[in-house]
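Attaching a predicted model along with its sequence, questions to come.
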Amino acid sequence: MNLIFLAIIIGEIAFWIFLVSELLLRYVWGLNKLSIILLASTPLIDIFLLIITFIDLSNGTKPHFFHGLSATYIGFSITYGHKTIKWADQWAAYKWASGERPEKKKLHGKEKVKYQWREFSRFFVCAVIILTLVGIAFFIVPFEDTFWLIYWVVNIIGTVIIWLVFGPVKSILNNK
């Protein structure tokens, strides 16, 4: 099995173990300080994956699909991790602490357009993080070995354009 792919799997499993443990510590066992320490430790997962990826590339490994996937995982984790944690926390508060049931609001009109722009902006930041990490890899490996890095650059830029068209632009056109 590929080392980077294995590191991504370990990172994802660790994230969910940290998150579930944090929620159990807070809402079931009432250990708030310990839960905060565990929650504050989740960025260590991204640092672990970043170090493994750049060590692998620095040791002369030719970049492959999983190096770009690693950058993508880190970008999404940084950008969407807080939102995922907040979502899980709301549900845990509802299930275990008599909190209010989280509701998904149906958005219309200008509210939907604002939401689409906010989500696009969040993804744009994610894309910048991914492209920065992939860009750093270009300085580590010889140019002739950059096929997969170029693949990820094209993929991410294409995704930004598609999201822009089918997110904010579409919601603006549908709002008229």
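Arrived safely.

From now on I want contacts and neighbour counts done on CA atoms only, so please keep to that.
OK.

quick one: secondary structure of Thr61?
Following DSSP: H, G, I helix; E, B strand; the rest coil, we place Thr61 in the coil state.

Now do the contacts for Ala97.
Contacts for Ala97 (C-alpha atoms under 8 Å, 6 or more residues apart in numbering) come out as 27-28.

at 7 Å instead, please
Shown in contact with Ala97 (C-alpha atoms under 7 Å, 6 or more residues apart in numbering): Tyr27.

What of Tyr151?
Neighbouring residues of Tyr151 by C-alpha under 7 Å, 6+ apart: there are none.

any idea which element the residue most central in space within the chain lies in?
For the chain, Phe76 is the residue whose C-alpha lies nearest the centre (C-alpha atoms, centre = their mean; 1.6 Å). Secondary structure assignment for Phe76, by DSSP states H and E: helix 65-96.

related to what we said a few turns ago, quick check: the gap between the residue nearest to the centre of the chain and Val165.
20 Å (C-alpha to C-alpha, to the nearest Å).

same check, this time on Leu34
Separation of Leu34 from Val165 (C-alpha to C-alpha): 44 Å.

Please spell out which residues along stretch 161-168 are buried.
163-164, 167-168 (16 or more other C-alpha atoms under 10 Å).

Just the residues contacting that stretch, thanks.
113, 116-117, 120.

about what we covered before: compute the distance between the residue nearest to the centre of the chain and Ala92, please.
According to C-alpha to C-alpha, Phe76 and Ala92 sit 22 Å apart.

Next one for the comparison:
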Amino acid sequence: MLVGLIVACEVAFWVLLAAGLIARYPLRRPRLGAALLLAVPVVDLVLLVATMIDLRAGGTATFAHGLAAAYLGFSVAFGHGLVRWTDERFAYRFAGGPPPRRAPRYGMARARHEWREWGKGMLGWAIACAVLLAGIALVGDADRSQELWAWLARLSLAMGAWLVFWPLADTVFPKRPPGGSGGVGIVERS
């Protein structure tokens, strides 16, 4: 049941996002669009309450409970940015807005971008871990909360891998534009 709710919450997130942007731009109803976009976080609240009720009712924590905590944490951390990213593209396409910003692709600007994204990931990790620890405390039984402990380890491992393969890698080995130095440390003289 919980996996179905997670899927329903993900679908509801995208439906509310699309409805809010359609109301805001093609239908030119900015207040309705804003109300629909403000309803997006309610989806996370529904998932949190349902997860905690299930655990409080004496259920044994499953993979789905950990997935719900991860979904919640990363949805809170990345949700606002995703809404902004989508809004920029909708405004450009349907309301004559400016071209959307693109993430830097090369050099230290790219590394800074990756550090910011990893920082958001760490916020998501912290929220997910807080929810997992609250679930562990709520269950109050080591045998029934084993899967939640496993999710703490999974999320920590994932964040460690993300750190090594993106922000650290882009800092130590910055990507250079094709066919040039990208202005990194080279001065041309005529």
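That came in fine, so what should we check first? As the structure is a prediction and not an experimental result, all values here were calculated from the model.

Just give the TM-score of the two.
Once superposed, the chains reach a TM-score of 0.93 (TM-score structural alignment, normalised by the length of structure 1), with 174 aligned residues with a C-alpha RMSD of 1.4 Å.

Could you report the neighbour count for Trp87 of structure 1?
12 (other C-alpha atoms under 10 Å).

ah, wrong one, I meant Leu32 of structure 2
Residues within reach of Leu32 of structure 2, counting by other C-alpha under 10 Å, total 17.

what does it align to in structure 1?
Using TM-score structural alignment as the criterion, Leu32 of structure 2 maps onto Leu34 of structure 1.

can you pull the contacts of the residue nearest to the centre of structure 1?
Cys126.

aligned partner of it in structure 2?
Using TM-score structural alignment, Phe76 of structure 1 sits opposite Phe74 in structure 2.

Against Trp125 of structure 2, how distant is that match?
Using C-alpha to C-alpha, we find Phe74 of structure 2 at a distance of 7 Å from Trp125 of structure 2.

What does Ile136 of structure 1 correspond to in structure 2?
In structure 2, Ile136 of structure 1 lines up with Ala134, judged by TM-score structural alignment.

where's that match, which helix or strand?
Here Ala134 of structure 2 sits within helix 107-139, counting by DSSP H and E.

Go through that helix and flag the buried ones.
Neighbour counts over helix 107-139 of structure 2 (16+ other C-alpha under 10 Å) mark 107-111, 113-115, 117-129, 131-133, 135-136, 138-139 as buried.

Repeat that for stretch 57-66 of structure 1.
By 16+ other C-alpha under 10 Å, the buried positions in stretch 57-66 of structure 1 come out as 57, 62-64, 66.

tell me, that stretch lands on which residues of structure 2?
Aligned using TM-score structural alignment, stretch 57-66 of structure 1 spans residues 55-64 in structure 2.

residues making contact with the matching stretch?
The contact list for stretch 55-64 of structure 2, computed with C-alpha under 7 Å, 6+ apart, reads 2-3, 135, 138-139, 144-145, 147-148.

For the helix or strand just after the helix holding Ala134 of structure 2, what is the distance to the chain centroid?
For helix 107-139 of structure 2, the succeeding helix or strand toward the C-terminus, using DSSP H and E, is helix 146-163. Taking C-alpha atoms, centre = their mean, to the nearest Å, one finds helix 146-163 of structure 2 lying 16 Å from the centre of the chain it belongs to.

By how much does helix 146-163 of structure 2 deviate from structure 1 on average?
Aligned to structure 1 and superposed, helix 146-163 of structure 2 gives a mean residue distance of 0.9 Å (mean C-alpha distance after the TM-score superposition for structure 1).

so stretch 4-23 of structure 2 matches what in structure 1?
Stretch 4-23 of structure 2 corresponds to residues 6-25 in structure 1, going by TM-score structural alignment.

from the chain's centre, how far out does that stretch sit?
14 Å.

same thing with stretch 29-44 of structure 2?
The answer for stretch 29-44 of structure 2 is 18 Å, by C-alpha atoms, centre = their mean.
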